[in-house]
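Q: Pasting a predicted model and its sequence here:
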Amino acid sequence: MNIVEVKNISKSYGKTTALDDLSFEVAGGELFGFIGPDGAGKTSLFRILTTLTKPDCGTANVLGMDVIEDYRSLRPLLGYMPGQFALYQDLSVRENMNFFASVFGTSLEENYDLVAPIYSQLEKFEDRLAGALSGGMKQKLALSCALIHKPELLVLDEPTTGVDAVSRQEFWEMLRRLNDEGITVIASTPYMDEAGQCDRVALIDEGNILQIDTPENIVRSFRKPILAVKATSMYRLIKELRGYPWTHSVQPFGEYVHYTEQREEPNIDELEAYLTDAGLSGISIKPTSPDIEDSFIALMKDNHTHG
C-alpha cells in the first residue's frame, strides 16, 4: 500500500523552478531517501508533503489524504524535522520535549517507550538549554520531538547535515530501528554515501527526479567502465584529463579521479603515455567499480545536457 502518492507536482518561486512535474510513490514501511545537492528541490517538496506549502499544480496524497484539502486531519499524523534546527534554543531539553508533546495532546511519559532509544542519550542533559547542545545532540532532540506523538510518517529534511561522521552513522541507525518498528520514513540528504541506508532512493536535481530505484540497482545501471587515476599533482591531472580527446567525464573521488571515456573500452597504456608526455609523475591507473555518486553525476550531466 502506498503511503505517499505524488502526481505532476510543480512549484516555482518567481522565475525559479523548484519542482518540475514530479511524480512518485512511497510504500508504507519504506525508508525512502531523496538524494541531491542544495537547491535540488528537496525542501520545497517536503514542505508540500507536510502541508506547509501549496504546490502550483499537481496533487499530493499522504496517508490517503490530500495535503491541501485534508491538512487539518493530516498534520497530527506527521512527524517533521526541518533542515534547520527549529526547536526553542532558550528552553531546556526537557522543556522542549514537554512542549512538543503538549501540542499534540500527549506527554513524554505516555510515549516514552517510542523515543527511549534516542532520548535516553539526552537524559543526562535534560536541564541544558537546547541552544547549548552539540550538533549531533541537537539532531537527536529534534528527532525525539518529531516522534513524541507517534506519527505514522516521519519526514526528515537533511537530518545529518552539519554533524560529524560518527553522529551521522548513529542517526541512520536510529532511523532504521524506527523503520523496523513500522514507521515509514522519508529523509533527504546531500551525502551520496547515505543512499545505501535507504530501501529506495530518488536522485533529484534542479527540481527533476532523475531516477528512482534501490541503491544497488542505481549503481548497477551505470554502464561505462571507470578508471581510478592518480598522479602527484591532482590539479594538473584533472586539467590534462579534461583535455584528452576521448574523455567523457572527470570527477575527483578522494585521492583518485574517476575517469570515463567516450569509447566503449578505455586504453590504459595509451592514457598513461598521454599523461606522462604531459609531464605528470606518480601516475597510477586502475579499473574501479562505480558507486552511487558516479551514477548521480552521470544522470545529472545528462539532465543538464537535455534540460
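A: Now that the structure is in, tell me what you want to look at.
Q: Please make it C-alpha for all contacts and neighbour counts, starting now.
A: OK.
Q: What ranges does the chain have for its helices?
A: 42-49, 71-74, 93-103, 112-119, 135-147, 165-180, 215-220, 234-242, 268-277, 292-306 (DSSP state H).
Q: hold the first one in mind and look at this next one:
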Amino acid sequence: MSDTSPRVLVDGAGRTIDGRAILSDIRLSVGAGEIFGLLGPSGSGKTTLVRLIAGMDEANGGSVTVLGRRMPDWSNLARIGYMAQSDALYGELTAEENLDFFASLYGLRGGERSRRIAEALELVRLEADRRKQVRHFSGGMKRRLSLAASLLHRPELLLLDEPTVGIDPVIRQSIWAELARLAADGVSIVVTTHVMDEADRCHRLGMIRDGRVIAVGTPDELKREAGADTIEAAFLVYGGGASS
C-alpha cells in the first residue's frame, strides 16, 4: 500500500444491533500521518465506529478497509494499536509486568522489548510506579498505562477511544505532543473525544451525531463553513442545535 492510499477507508458502513441502527452510511478516510478526530456526544456511535475500524466488530452494510485489507481481518492486528474506553489491564500485575505481557503478545523480545517498555513508561510518566500493582492505580494512571500498551509495537495505525479521560492537564498536554510526534513520523491516528480543545489539535475531524457523520473537515474549515468561532459552536450548527 502506497503512502498516498488511505490507511482507513470507511465506505457507506452501517451497524445495526437488535434492529436499531447504531451507525448509518458512514463515509470517511484517514491518510498516513494524519490525526483524525471523531467528535460527538456520548451515544453518538464513536466507539462502535472505532470497533469497526479495529476489526472487533463487523459492519452490516458498506465496507471498512484498513491498511489495504477489508475488515475484520485478524492479520492486521500487529499493525494496529488499540486503546479502548475500558482498561484491559491485570490488577494483580505491576505496570511493568502488564507491559511485558502485552509486549510478548506483539512478539517483542530481548533488549528491544525492554527498551520499548521503558520508552512507553516514560511517555506516560509512570516510571516511578513501574513496580506498583495496577489494582492500586487511580483511574487516570490506568488510562496512561493503557495508552503505553497500545504504543509498544509502534503501530502504523493508532486507535484511541477517549484516551485522556481522567488524566490531569499537564500529562494530557504531553500525550498530545507525543501524538503529534507520532503523526509526523507517519503514524495514522484516530482519536475519539468530546473535549473541544483536543478537537482543535486534530488535522481533520469527523463530527458524529445519532450514528451519522454530519460534517468532515479541518477544524478551521468546519468553523469557517459554519460561521462559528469555536468547534463547539460549529458542532451545534451542523447538528441542528443542542444534543438531547
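A: Yep, it's here. It should be emphasised that the depicted structure is a prediction, and the values quoted were computed from it without experimental measurement.
Q: Which one, of the helices of structure 1, ends up nearest to residue 194 of structure 1?
A: Proximity to residue 194 of structure 1, assessed across the helices of structure 1 by C-alpha to C-alpha, is greatest for helix 165-180 (8.2 Å).
Q: Give the buried residues for that closest one.
A: 167-168, 171-172, 174-176, 178-179 (16 or more other C-alpha atoms under 10 Å).
Q: How about stretch 49-62 of structure 2?
A: Neighbour counts over stretch 49-62 of structure 2 (16+ other C-alpha under 10 Å) mark 49-55, 58-59, 61 as buried.
Q: OK, contacts around the spatially most central residue of structure 2?
A: In structure 2, the residue lying closest to the centroid (C-alpha atoms, centre = their mean) is residue 160, at 1.9 Å. Taking C-alpha atoms under 8 Å, 6 or more residues apart in numbering, we find residue 160 of structure 2 in contact with 82-84, 189-192.
Q: same thing with residue 206 of structure 1?
A: By C-alpha under 8 Å, 6+ apart, the neighbours of residue 206 of structure 1 are 17-19, 39-41.
Q: And these, which of them are buried?
A: Here, 16+ other C-alpha under 10 Å leaves 18-19, 40-41 buried among those.
Q: I'd like to know which of those is nearest to residue 223 of structure 1.
A: Using C-alpha to C-alpha, those come closest to residue 223 of structure 1 at residue 40, 24.7 Å.
Q: What's the closest one aligned with over in structure 2?
A: Aligned by TM-score structural alignment, residue 40 of structure 1 pairs with residue 44 of structure 2.
Q: do residue 57 of structure 1 as well
A: Using TM-score structural alignment, residue 57 of structure 1 lines up with residue 61 in structure 2.
Q: I figured residue 157 of structure 1 hits residue 45, correct?
A: No - using C-alpha atoms under 8 Å as the test, residue 157 of structure 1 is too far from residue 45 to be in contact (9.8 Å).
Q: if I line the two up, what does residue 29 of structure 2 land on in structure 1?
A: Using TM-score structural alignment, residue 29 of structure 2 pairs with residue 25 in structure 1.
Q: residues near the residue nearest to its match when sequence neighbours are not counted, how many?
A: The shortest distance from residue 25 of structure 1 to any non-neighbouring residue, by C-alpha to C-alpha, 6 or more residues apart in numbering, is to residue 5 (4.6 Å). Using other C-alpha atoms under 10 Å, residue 5 of structure 1 has 19 neighbouring residues.
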